[in-house]
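S.K.: Need coordinates for the below:
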Amino acid sequence: MTRSAAGRPQMSVEDFEELAHAAPETVRLEFVNGKLEVKPVPDGDRGAIIMWLLERCMQQRSELRLYPEQGLKVESCRTGRARADGALVPRDHFVGQGEWVDPDGVLMAVEVTSYDGDTDRRDRRERRDGYAAAGIPVYLLIDRDACEVTVYGEPEKGKYRTRNSYPYGSVVEIPDPVGIALETDQLKKYVR
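M.R.: A predicted model of the protein is given here:
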């Protein structure tokens, strides 16, 4: 994730966190590339996809939990703040932490594309790069536009070294440290 066009953040991380804390619950703010952003509220299908994934993770790895809408400190120096659609961690990993948690220990970040003009920039590029820079081992992108699931892995120097895409209906093998397989046929019913 790169800085804002002027090369300087719009505000400090501390100012952003204060603003985000004061915002109504119906507004979901993020601080990406030094820029304040409003994350789209999930539609029903997007929420159903996250619940589908949560169930699959718990069935195959009962010691792990998928936290929806978890605030993460991202980018290389933890200067960004992103609300992942899902963050997979060991049970109780986030206990005692605040709204914006350090990504150490997060095994997988998950995003489900939204139907808006910013999804290409936000989900396919900025989030991918921010999660890689934070060292999150796996980034799972459920892409409703392309009807495919993309698994990114092996973060190194702010980029993921591996990328594997699978059409809906395929069995998706998510590598270690996650180590689960997803039968994605059900995702077909969540496409507009």
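S.K.: alpha carbons only for contacts and neighbour counts from here, please
M.R.: Noted.
S.K.: Skipping adjacent residues, who's closest to T184 in space?
M.R.: Leaving aside its chain neighbours, T184 sits nearest to G169 (4.8 Å; criterion: Cα to Cα, 6 or more residues apart in numbering).
S.K.: The one you found against Q186, yeah?
M.R.: Yes. Applying Cα atoms under 8 Å, one finds G169 in contact with Q186, separated by 7.4 Å.
S.K.: Who has more neighbours out of those two?
M.R.: The neighbour comparison of G169 against Q186 (other Cα atoms under 10 Å) goes to G169, with 16 against 11.
S.K.: how many other residues sit next to T162?
M.R.: Neighbouring residues of T162 were enumerated by other Cα under 10 Å; the total is 11.
S.K.: Remind me which helix or strand it belongs to.
M.R.: Per DSSP states H and E, T162 falls inside strand 159-167.
S.K.: E55 too?
M.R.: Applying DSSP H and E, one finds E55 within helix 44-60.
S.K.: Which strands and helices lie in contact with that helix?
M.R.: On a contact count with 3 or more Cα pairs under 8 Å, 6 or more residues apart in numbering; DSSP states H and E, helix 44-60 meets strand 64-74, strand 108-112, strand 180-183.
S.K.: next helix or strand past the second one?
M.R.: Moving toward the C-terminus from strand 108-112, the first helix or strand encountered (DSSP H and E) is helix 119.
S.K.: Packing partners of whichever helix or strand R81 is part of?
M.R.: Assigned by DSSP H and E, R81 belongs to strand 80-90. If you count contacts as 3+ Cα pairs under 8 Å, 6+ apart, strand 80-90 packs onto strand 29-32, strand 64-74, strand 108-112.
S.K.: Would you mind putting those strands into JSON lines with distance to R125 and mean neighbour count alongside?
M.R.: Below are these laid out as JSON lines (distance: least, Cα to Cα, whole Å; neighbours: other Cα atoms under 10 Å):
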{"stretch": "strand 29-32", "distance to R125": "12", "mean neighbour count": "23"}
{"stretch": "strand 64-74", "distance to R125": "14", "mean neighbour count": "22"}
{"stretch": "strand 108-112", "distance to R125": "11", "mean neighbour count": "26"}
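S.K.: Export these as JSON lines, with columns for distance to P90.
M.R.: As requested, those are exported to JSON lines (distance: least, Cα to Cα, whole Å):
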{"stretch": "strand 29-32", "distance to P90": "24"}
{"stretch": "strand 64-74", "distance to P90": "4"}
{"stretch": "strand 108-112", "distance to P90": "11"}
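S.K.: Let's see this one next, to set against the first:
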Amino acid sequence: MTPRTGQRPQMSVEEFEEFERHAPESVWLEFIHGKVVVKPMADGNHREMIAWLQRVCMQHRPDLWLHAESGLQTEEYRKGRARADGVLVRVGGLKGHGEWSEAEGALMAVEITSYDSDTNQRDRVEKPDAYAAAGIPVYLLVDRDDCTVTVFTDPEGGRYRKQANSAFGAPVHIPAPVDITLDTEPLKDLAD
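M.R.: Reported below is the predicted structural model:
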């Protein structure tokens, strides 16, 4: 698969995985649309947002678990590698999976924006397309820049057909297969 820019991929998926295995622990690498991307390490508020979402999911859906910082095979033909801030699966859904899990069992991918120059392209453009192409039913974007939560649904043809955007503090319904409503008021205190 060639990236949308029309450029050739920097390397093959196999070369990326080998390269990633030798990267320092302080660096997270992703392979999106044929290019290597450095993902910034999460800050404290970012980690607290994931912990909050884990608690909420567990309270509403004890049959599911939100795994933090999970590697996923994404894009068409599983040619991409994304390290999602969170991946919601059925309890035990990652058993037997390696570093880069197939996206088939993922019910929702979660990203929380970082305060870096690449977050717009990565979290708002490339990740939704990669997750949709992999067939992940829901993509949840917690956007700290504009204090909103966006729910992307109905993946088709490498894009999510629907998206609903709400300000922090508003209730946010995540439709089936997740089917929970988030009280996003706690995110207001974590937006910094």
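S.K.: Once they're superposed, what TM-score comes out?
M.R.: TM-score for the superposed chains, counting by TM-score structural alignment, normalised by the length of the first structure: 0.97, backed by 192 aligned residues with a Cα RMSD of 1.3 Å.
S.K.: Can you list the buried residues in the strand holding T162 of the first structure?
M.R.: 159-160, 165-167 (16 or more other Cα atoms under 10 Å).
S.K.: Next: stretch 38-51 of the second structure.
M.R.: So stretch 38-51 of the second structure, judged by 16+ other Cα under 10 Å, has buried residues 39, 46-47, 49-51.
S.K.: Pull the most distant pair out of these.
M.R.: Spanning the widest gap among these are K39 and A51, at 19.2 Å by Cα to Cα.
S.K.: residue contacts, Y160 of the first structure?
M.R.: Contact analysis of Y160 of the first structure by Cα atoms under 8 Å, 6 or more residues apart in numbering lists 128-129, 132, 152-154.
S.K.: how near is N164 of the first structure to L141 of the first structure?
M.R.: In this view, N164 of the first structure and L141 of the first structure are 10 Å apart by Cα to Cα, to the nearest Å.
S.K.: Same question for C147 of the first structure.
M.R.: 11 Å.
S.K.: which of those two has more neighbours?
M.R.: The neighbour count for C147 of the first structure versus L141, taken as other Cα under 10 Å, is higher for L141 (22 against 16).
S.K.: Mind checking what secondary structure the more buried one has?
M.R.: Judged by DSSP: H, G, I helix; E, B strand; the rest coil, the three-state class of L141 of the first structure is strand.
S.K.: chain center to stretch 180-192 of the second structure, what's the gap?
M.R.: 18 Å (Cα atoms, centre = their mean, to the nearest Å).
S.K.: before we move on, what about stretch 43-62 of the first structure?
M.R.: 14 Å.
S.K.: again with stretch 139-157 of the first structure
M.R.: So, by Cα atoms, centre = their mean, the centroid of stretch 139-157 of the first structure is 10 Å from its chain's centroid.
S.K.: Contacts for that stretch next, please.
M.R.: So stretch 139-157 of the first structure is in contact with 108-115, 123-124, 128, 131-133, 135-138, 160-168, 172, 174-175, 188, 190-191, going by Cα under 8 Å, 6+ apart.
S.K.: got a markdown table for the buried residues of stretch 38-51 of the second structure, with distance to P24 of the second structure too?
M.R.: A markdown table is the format used below for those (distance: Cα to Cα, whole Å):
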| residue | distance to P24 of the second structure |
| --- | --- |
| K39 | 13 |
| H46 | 21 |
| R47 | 20 |
| M49 | 25 |
| I50 | 23 |
| A51 | 25 |
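S.K.: T119 of the second structure: which of these is nearest?
M.R.: For those, the nearest to T119 of the second structure is K39 (8.9 Å; Cα to Cα).
S.K.: R83 of the first structure: which of the helices and strands packed on strand 80-90 of the first structure is closest?
M.R.: strand 64-74 (4.3 Å).
S.K.: Check the mean deviation of the strand holding T162 of the first structure from the second structure.
M.R.: With mean Cα distance after the TM-score superposition for the first structure, strand 159-167 of the first structure departs from the second structure by a mean of 0.5 Å once superposed.
S.K.: Looking at the second structure, name the residue matched to the residue nearest to T184 of the first structure.
M.R.: Matched across to the second structure, G169 of the first structure falls on G169, judged by TM-score structural alignment.
S.K.: so that match touches D189, yeah?
M.R.: No. Counting by Cα under 8 Å, D189 is not a contact partner of G169 of the second structure; they are 10.1 Å apart.
S.K.: ok, V27 of the first structure - how many residues close by?
M.R.: Other residues close to V27 of the first structure by other Cα under 10 Å number 13.
S.K.: So it lies in a helix, does it not?
M.R.: No. The assignment for V27 of the first structure, made by three-state DSSP, is coil rather than a helix.
S.K.: could you list every residue that touches the counterpart of it in the second structure?
M.R.: In the second structure, the residue paired with V27 of the first structure is V27, using TM-score structural alignment. By Cα under 8 Å, 6+ apart, the contact set of V27 of the second structure is 38-41.
S.K.: let's see it at 7 Å
M.R.: Shown in contact with V27 of the second structure (Cα atoms under 7 Å, 6 or more residues apart in numbering): V38.
S.K.: same deal with V106 of the first structure?
M.R.: Per Cα under 7 Å, 6+ apart, neighbours of V106 of the first structure: 87-89, 136.
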